[in-house]
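In: Next one to model:
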Amino acid sequence: MICSCGNEAFYYQRYSNKYLCKECFKKDIERRAKKVLGKDIIRNNVKIGIGISGGKDSLVMACILKKLFKHIPNAKLICFFVDEGIKGFREKAKEYIKEFCEEQGLELKIIKFEDEIGYTLDEIVKNDYLSELNIGRPCSFCGVVRRYLLNKHALKEGCDYLAIGHNLDDFCQTILMNYVEGNVKNIIQFGKEFEGEGFVKRIKPLKLIPEDEVRLYADINNIKYQKEPCPYSSLSYRHRMKKVIKVLEEDKPGVKFSILRGYEKLLKYMDVKEEVKRCEICGFPCSGNICKVCSWLIKLKEISKSE
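Out: Purely as a prediction, here's the structure:
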C-alpha cells in the first residue's frame, strides 16, 4: 500500500484508516505530542523535568521533547530517574538510560528510594511492610512515592513543568479503573491536577498516542529501551484492565480515543474543589495535615524501632 505522500507504507493505522510510511508516521506522532503541549509550553526560557524510567514510553517522550525544544532559545531539559531498588530490573534500566542520555546530550539525575526513604522497594515487599502500612499492592506504594520524589526534585531544580510518559492506553486504564471502582474523588483529581506553590505542573506529551505506536516509534528510531516488565506489575489491577482495553480496541478501533474524549467532556461538568493544605512535615501540598508519604515514613520508623 501507498502512503498519502507517495512513498511505500509500512504501517496501517486502523482507527484513522490510513496507511503511513515511516517518515509520515514519525511526523504524525510528533505532531500529536506538539498539539498536547501547545505554545504555552513550547516557548523560550522554559525548564522541563522529564521523568524517565528506561521503558519505551519515557524514552520516546524524552526523544520527542528533545526534538521539539532543539531550537527553542534558553529551553532546558533535565531527566530524573527514580531507582526504586528492584534487584536486577533497575540495574538494566539504568544502563539504557545512561546510554540514551549520553547520546541525546541530556542531563540526568538519579534519585534512589534507599537514600530518600531509607528502604528499597524490594525490602518494603520482602519485610511485609505493605501490610503494616495497610497497602494492598507494591504498585500502590511505589507510584505514590515516585510521584512525590519526582515533584520534590523537579521543584529543587526549578523546573517549570514535569513531563510524565503516560500514553493513551495509560489514560484509558486509569479512567476505567476509577469508573469500575466507583472512585469519584480519583475521577475528578486525575483530570484536574493541582497547580500551585510546592507543586510542579505535570505535562503528558504522549497523551494522544496509543502504546503500540509509542513502541513502533521507538523501534524505527532505534531507541534502545527495557522491554522486561517490572516484576511487581503483574500483581496490579492495572495489568488486568490493560487486557480489557485491548479487547475493546480490537473490536472497535478508536475506542481508546472515545474513552479519553468522553472523560474530558465529563470533567467540564465537575466543579468540585477540594481544600488543599500543606504537609506539616515536608510542606508539600496535600489534602490532610500530613501527606501520604510522610505518614508512611513515620509508620516505617515505628516498625523499624519495634523490630
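
In: Every contact and neighbour count from this point should use C-alpha atoms.
Out: Will do.

In: Just give the nearest non-adjacent residue to residue 279, would you?
Out: Of all residues not flanking residue 279 in the chain, residue 290 sits nearest, at 4.4 Å (Cα to Cα, 6 or more residues apart in numbering).

In: Now show me the structure for the sequence below, then we'll compare the two:
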Amino acid sequence: MKCSICKKNISFYHQRHSGLNFCKECFVKYIKKKVRKTLGKNIIKQNMTIGMGLSGGKDSLVMAYILNEFYKPIPNSNIIALIVDEGIEGFRKDGVNMAIKFCEEYDIAYKIATFKEYIGYDLDELVKIAKDKNLTMNPCSFCGVIRRKILNKMALNEKCNYLAIGHNLDDMAQAIMMNYIEGDVKKLAILGHDANNPMFVKRIKPLKYIPENEVLLFADLLEIKYHKAPCPYSSMSYRAEISDIIDKLEENHPGTKYSIVSGFEKLLEYLPVEKEMNVCKYCNEPSASEICKVCMFLEKLGILNV
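Out: The predicted structure is shown next:
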C-alpha cells in the first residue's frame, strides 16, 4: 500500500485513528511537524533556554532529539538536559548512563542531581522506611513529586525559560483519567494550567499529542539508543491499572486517547484556577497548599528535617 502523504513510497505504518498510511520518511516528518505545532512560535524562537527532563527512556530522548534539531540553528537559544538519579538499585544507573551518552553524542549540555543530595535519601531508602513503618504509600507517588521538585530547582538554577517534560499522549490520558476517577478537580486544574510563581519554571510537553507507540516507532527508526527496562516499582502503581483500561478502550475504539485529552482541554476553561500559588511552610518553595507534597511525604515518613 502506498503512503497516504507522498503517494509514492510503500507504507510501513497504519495509523488506526486517522486511517492514514505512512512511509518511513513521511512518518518522521509528521512527528516533527506535530511537535513543532504543539510548541508554537512563541517557544521555538531566539533567546530561549529550555531545560529538558531526561530519564534515558524513549520518550525523553525522542523529545531531546527533536528539540535539539529545532533549537540548534536558532541564535542565542539553547537546550540543557536535566537528569535526576532517584536511586533505584540495579535500574536507575543504566538510564542515567544512556541519557549521558545521548547528550555526549549530540553535544548537549547536561546536569545531574540525585534524590540523596536533595532530600538526604534515595528512593529505595524511602520505600524501605515506608515498609518498616507499615505505611501504604505508592513509590511512584512520592517519586514523581520529588523528581518534579528537583527538576524545577535545576531549571531555576540554569535560568531556563521552560522545562520540557517527555510526557506522551498515553501519559496525558492516564493522568487525566486518574484525576477524573478520584474526583480531584484541583489536580485537574493544576494539570492543565501553569503555576503563577517566579519560583516555578513553566512546563512544556512537546510529545503530549504523540501516542506512545509512535514515540517508540520514531526512536527505533532513527536508531536512538534508549533505556528499555521498566522501573521495578511501576507495576505497583495505580497508573498501570488505568493504562490497561485506556489501552483496551483504544484497541476497541481508535482515537480514545486523543478524545480524552481533547475533552479535558475543552473543559479547562471551566475549571477553577488559583491565581497565586502558596509557599510551603517548611521548605519555602511553591506549593498548591500550605505544605508541599514532598514535605508532606517526608513528614508522614517521620524524616522531615525542619
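
In: neighbours of the residue nearest to residue 279 of structure 1, just the number please.
Out: By other Cα atoms under 10 Å, the residues close to residue 290 of structure 1 number 19.

In: which residues touch it?
Out: By Cα atoms under 8 Å, 6 or more residues apart in numbering, the contact set of residue 290 of structure 1 is 278, 279, 280, 281.

In: Distance to residue 94 of structure 1, neighbour count and secondary structure added to those, as CSV?
Out: Shown next, in CSV, are the contacts of residue 290 of structure 1 (distance: Cα to Cα, whole Å; neighbours: other Cα atoms under 10 Å; DSSP: H, G, I helix; E, B strand; the rest coil):
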residue, distance to residue 94 of structure 1, neighbour count, secondary structure
278, 33, 17, strand
279, 32, 19, coil
280, 34, 14, coil
281, 31, 11, coil
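
In: so which of those comes closest to residue 198 of structure 1?
Out: Residue 198 of structure 1 lies nearest to residue 278 out of the contacts of residue 290 of structure 1, by Cα to Cα, at 8.8 Å.

In: isn't that closest one right next to residue 286, touching?
Out: Yes. Taking contacts as Cα atoms under 8 Å, residue 278 of structure 1 lies within contact range of residue 286: 5.6 Å.

In: mind listing the helices for the stretch 201-306 of structure 2?
Out: 212-221, 238-252, 256-267, 293-301 (DSSP state H, counting those that start in this stretch).

In: Export those as JSON lines, with columns for distance to residue 182 of structure 2.
Out: Formatted as JSON lines, these follow (distance: least, Cα to Cα, whole Å):
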{"stretch": "helix 212-221", "distance to residue 182 of structure 2": "24"}
{"stretch": "helix 238-252", "distance to residue 182 of structure 2": "11"}
{"stretch": "helix 256-267", "distance to residue 182 of structure 2": "15"}
{"stretch": "helix 293-301", "distance to residue 182 of structure 2": "17"}
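
In: With mean neighbour count and distance to residue 147 of structure 2 added, can I get those in JSON lines?
Out: Shown next, in JSON lines, are the helices of the stretch 201-306 of structure 2 (neighbours: other Cα atoms under 10 Å; distance: least, Cα to Cα, whole Å):
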{"stretch": "helix 212-221", "mean neighbour count": "17", "distance to residue 147 of structure 2": "21"}
{"stretch": "helix 238-252", "mean neighbour count": "14", "distance to residue 147 of structure 2": "17"}
{"stretch": "helix 256-267", "mean neighbour count": "16", "distance to residue 147 of structure 2": "24"}
{"stretch": "helix 293-301", "mean neighbour count": "18", "distance to residue 147 of structure 2": "9"}
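
In: Quick one, which of the ones you listed gets closest to residue 122 of structure 2.
Out: With Cα to Cα, the closest approach to residue 122 of structure 2 among the helices of the stretch 201-306 of structure 2 belongs to helix 293-301: 12.2 Å.

In: tell me what that closest one is packed against?
Out: With contacts taken as 3 or more Cα pairs under 8 Å, 6 or more residues apart in numbering; DSSP states H and E, helix 293-301 of structure 2 sits against helix 123-132, helix 139-157.

In: Apply 7 Å and report the result again.
Out: For helix 293-301 of structure 2, the packing partners by 3 or more Cα pairs under 7 Å, 6 or more residues apart in numbering; DSSP states H and E come out as helix 139-157.

In: chain center to the helix it packs on, what's the gap?
Out: With Cα atoms, centre = their mean, to the nearest Å as the basis, helix 139-157 of structure 2 stands 11 Å off its chain's centre.

In: Superposed on structure 1, what's the mean shift for that helix?
Out: Following the fit onto structure 1, the mean deviation recorded for helix 139-157 of structure 2 is 0.4 Å by mean Cα distance after the TM-score superposition for structure 1.

In: Name the next helix or strand downstream of that helix, please.
Out: strand 162-164 (DSSP states H and E).

In: mean deviation of the next helix or strand after that following strand from structure 1?
Out: Sequence-wise, the next helix or strand downstream of strand 162-164 of structure 2 (DSSP H and E) is helix 169-182. With mean Cα distance after the TM-score superposition for structure 1, helix 169-182 of structure 2 departs from structure 1 by a mean of 0.7 Å once superposed.

In: What are the contacting residues of helix 169-182 of structure 2?
Out: Contacts to helix 169-182 of structure 2, defined as Cα atoms under 7 Å, 6 or more residues apart in numbering, come from residues 187-188, 207-212, 239, 242-243, 257, 260-261.

In: Stretch 30-47 of structure 2 now?
Out: 66, 74, 75, 76, 77, 206, 207.

In: Pull the number of nearby residues for the counterpart of residue 76 of structure 1 in structure 2.
Out: Aligning on TM-score structural alignment places residue 76 of structure 1 opposite residue 78 in structure 2. Look at residue 78 of structure 2: counted by other Cα under 10 Å, it has 21 neighbours.

In: Same question for the one 5 residues further on.
Out: Other residues near residue 83 of structure 2 come to 26 when the count uses other Cα under 10 Å.

In: Could you report the separation of it from residue 54 of structure 2?
Out: 5 Å (Cα to Cα, to the nearest Å).

In: now do residue 290 of structure 2
Out: As judged by Cα to Cα, residue 290 of structure 2 and residue 54 of structure 2 stand 30 Å apart.

In: Name the residue in these two with the higher neighbour count.
Out: residue 54 (32 against 15).

In: For the strand or helix carrying residue 186 of structure 2, buried residues please.
Out: Mapping residue 186 of structure 2 onto the secondary structure by DSSP H and E places it in helix 185-192. For helix 185-192 of structure 2, burial by neighbour count (16 or more other Cα atoms under 10 Å) applies to 187, 188, 189, 190, 191, 192.
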